[in-house]
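Asks: Can you look at this prediction? I've put the sequence above it.
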Amino acid sequence: MLLRAAALATSLSALLLAAAPAVHAQGVINLYSARHYSTDESLYNDFTKATGIQIRRVDADDAGIIARLKAEGSASPADVILLVDAARLWRGEQDGLFLPIRSKALDEAIPPNLRAAPAADGGVAWFGFSTRARVIVYDKIKVKREDVDTYEKLGDPRNKGRLCIRSGSHPYNLSLFSAVNAHLGPEKTEAWLKGMVANMARAPKGGDTDQIRAVASGECQIAVTNSYYLARLMRSGTPEDRAVTERVGVVFPDQASWGTHVNVAGGAVARHSKNVDGATRFLEYLASPAAQNYFANGNNEWPVARGVTTDNPALKAMTGGRSFKIDDTPVGTLGTSQVQVQQMLDRAGFK
């Protein structure tokens, strides 16, 4: 059995390396990306025009990229890693897959709560480059806005039988629940999770878009979603999608208290990069105003660099053109309580 497992691991590594980008040159960076948006092509082309550095890209999801980096080890050709969730960025950091870097440009551009905590030498393992909010959508006909204006009210008995939500173990929810835990503490957070289970209109299933559609169809009356899923429906040319957005309202929770939870898409220099200078230049480029708009608008998100705003029409409509209060809990710390939160979910019966 051990020999078979070793042979399988060797075969997997061989396949991964065979599919890897070509040998390094200083004028090339190899990018492993979980982002699959058409606007990113312009992002990469503009970087090459400005620097002369070519980008060779491998696309996969977050979990696939993390697994690939582990399998490749020190032989990995990766220079830059782009992932789309803070929990997965944190996981990559904890697994030693990223190389902490020191960059004055990134330190000045990216707020501290949207990047990894500095290492002992001052290096930072990863940086957020766009944000999305974890918002509440509700049936405008059947639900009062004030009944869903905080995350805590999702577990209030007034909302019994109303709630739709995806799996509690999904990273988007784990990050949200970890943020709530940071504010309420374990005892109150677990009681809140049990309250949400009691309020569910059906068992958790599907993705965030499915939750929005379920509210519009009357299957439930409130749901939790990342803001960009709603923005996609708002920008759709399909009449069915527009009908969905006309039926639902949106709340940015906890504006009178700690603020709305946000998650990030971000990037890092790979631990075994053969072109650290080029990789660092690329991350610094992502913090520039022009790149921030490409990066954020590719997925209907908000830029994070200081002083950069967006003209995305769906995001403006969602917020009424106003800024909203953001929970300033450092997203890089939320992963530390996720095992504890998962145990709470198990005890609460939150699937």
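Replies: Thanks, I have it. Since the model is a prediction, treat every value here as computed from it, not as a measurement.

Asks: Going by C-alpha atoms from here, please, whenever you check contacts or count neighbours.
Replies: Will do.

Asks: Which positions in the helix or strand hosting residue 3 come out as buried?
Replies: If you go by DSSP states H and E, residue 3 is part of helix 2-18. Judged by neighbour count using 16 or more other CA atoms under 10 Å, the buried positions of helix 2-18 are 13, 17.

Asks: let's bring in a second one:
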Amino acid sequence: MYITKWFKPVMASAILAVGLAGCGSNQNSSDSDKETTKKTTTKNEVVNVYTARHYEADDEVYKMFTEETGIKVNVVKAEAEELIERLKREGESTQADLFLTVDGGVLANAKKNDILQPVTSEVIDKNVPENLRDKEDFWVGMATRARVIVYAKDRVKPEELSTYENLTDDQWKGKVLARSSTSLYNQSLLASFIELNGEEKAEQWAEGIVKNFARQPDGGDRDQAKAIAAGTGDVAIMNTYYVGLLANSEDPEEVKVAESIGVFYPNQETNGTHVNISGIGLTKHSKNKENAVKLIEYMTDVEAQEYLSANNYEFPVNPKAKQPELLQSWGEFKMQELNFETLGEHNAKAIEIFNKTGWK
């Protein structure tokens, strides 16, 4: 993966550039099976993106889209909450056409704050399964990531693992690693347990994990993997795409870490493995709606989906997109079945439970 020179991250405080793109040639697509717009434009056009996804792979997809359509993509990057507040503040004057973020709860919050509008597109409906789109079409999934159990290959056998709940057993005392309760990933994981199993069982799980901590939560997901490699703990709760980033790092030490750990999908015999989603929403006051819909269609089409998966190690939402060899090597798994909106609905209770159980 390389850093594209086409786009550079723009801080949220910067003024959104809305300069015109260069004219493209009038050329039709030779691939009749692709329903996304593959023809270049004959006039200068733009689409303006507010994104909480800070990934080089996304920037490269924007470049690919521009090369294929002639539509320039202007990008503002910031944290999701900041962008939501900015869209509320800007109102009808906003230049933003699309809002991109991670986490179903955040997408639900954006919808609740009335900064999005429904998207109607047969292409999108074909690209993205119904369970990975908002029920009222206010947002569309663009990638998913599973929150799994990662284990030390030299100290743990896969057959010793089974469920998230199993990590609370005495056999894992002093061996479990996790990041802090301030992590949205952990909050949404616990929120999913609240939705599926009820508050009481969710609290019991959090309490049991705290009891089995190898250390107090520290660092991000990659730091948990490094702690396994260092022998601090034997198992960790992590998002899959971080394992991919480690395995393909330019740092040889991170590659060694990835080689020392295995990926296990828990709860395959019960509710399934927890999966969260990254999604795209069309802003309520989009000035370039047609171009914005074209970009959503492009990002959910097979080519872009395969690029994102191969370079950011997320799972594609388009079922026709092939997964890279690394993701395939982890095997297939059953995904939790729940409405992603519930992750936002139970977020406050999840934080309350974390505080109550001492998960710092």
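Replies: Okay, I see it. For clarity, every value in this text was computed on a predicted model and none was experimentally measured.

Asks: care to give me the TM-score?
Replies: Laid over one another, the chains give 0.86 as their TM-score (TM-score structural alignment, normalised by the length of structure 1), with 328 aligned residues with a CA RMSD of 2.2 Å.

Asks: The helix holding residue 3 of structure 1: how far from the chain's middle?
Replies: 31 Å (CA atoms, centre = their mean, to the nearest Å).

Asks: ok, now stretch 252-272 of structure 1?
Replies: Distance, centroid of stretch 252-272 of structure 1 to centroid of chain: 7 Å (CA atoms, centre = their mean).

Asks: same question, stretch 233-242 of structure 2
Replies: With CA atoms, centre = their mean, you get 16 Å for stretch 233-242 of structure 2.

Asks: now do the same end-to-end measure for that stretch.
Replies: Taking CA to CA, to the nearest Å, the first and last residues of stretch 233-242 of structure 2 lie 18 Å apart.

Asks: which part of structure 2 lines up with the helix or strand that comes right after the helix holding residue 3 of structure 1?
Replies: Downstream of helix 2-18 of structure 1, the next assigned helix or strand under DSSP H and E is strand 28-33. On structure 2, the counterpart of strand 28-33 of structure 1 by TM-score structural alignment is residues 46-51.

Asks: contacting residues around that stretch?
Replies: Contact with stretch 46-51 of structure 2 is made by 16, 18-21, 71-80, 83, 95-101, 288, 291-292, as judged by CA atoms under 8 Å, 6 or more residues apart in numbering.

Asks: which among the residues you listed end up buried?
Replies: By 16+ other CA under 10 Å, the contacts of stretch 46-51 of structure 2 give 16, 18, 21, 71-80, 83, 95-101, 288, 291-292 as buried.

Asks: All the strands of the stretch 201-350 of structure 1, in order from the start?
Replies: With DSSP state E, counting those that start in this stretch, the ranges of strands along the stretch 201-350 of structure 1 come out as 222-226, 248-251, 262-269, 302-303.

Asks: Mind putting these into a markdown table with distance to residue 216 of structure 1?
Replies: Putting the strands of the stretch 201-350 of structure 1 into a markdown table (distance: least, CA to CA, whole Å) gives the following:
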| stretch | distance to residue 216 of structure 1 |
| --- | --- |
| strand 222-226 | 9 |
| strand 248-251 | 6 |
| strand 262-269 | 24 |
| strand 302-303 | 25 |
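
Asks: Serialize those to TSV and add fields for mean neighbour count and distance to residue 38 of structure 1.
Replies: Output for the strands of the stretch 201-350 of structure 1, formatted as TSV (neighbours: other CA atoms under 10 Å; distance: least, CA to CA, whole Å):
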stretch	mean neighbour count	distance to residue 38 of structure 1
strand 222-226	26	20
strand 248-251	22	27
strand 262-269	26	16
strand 302-303	26	17
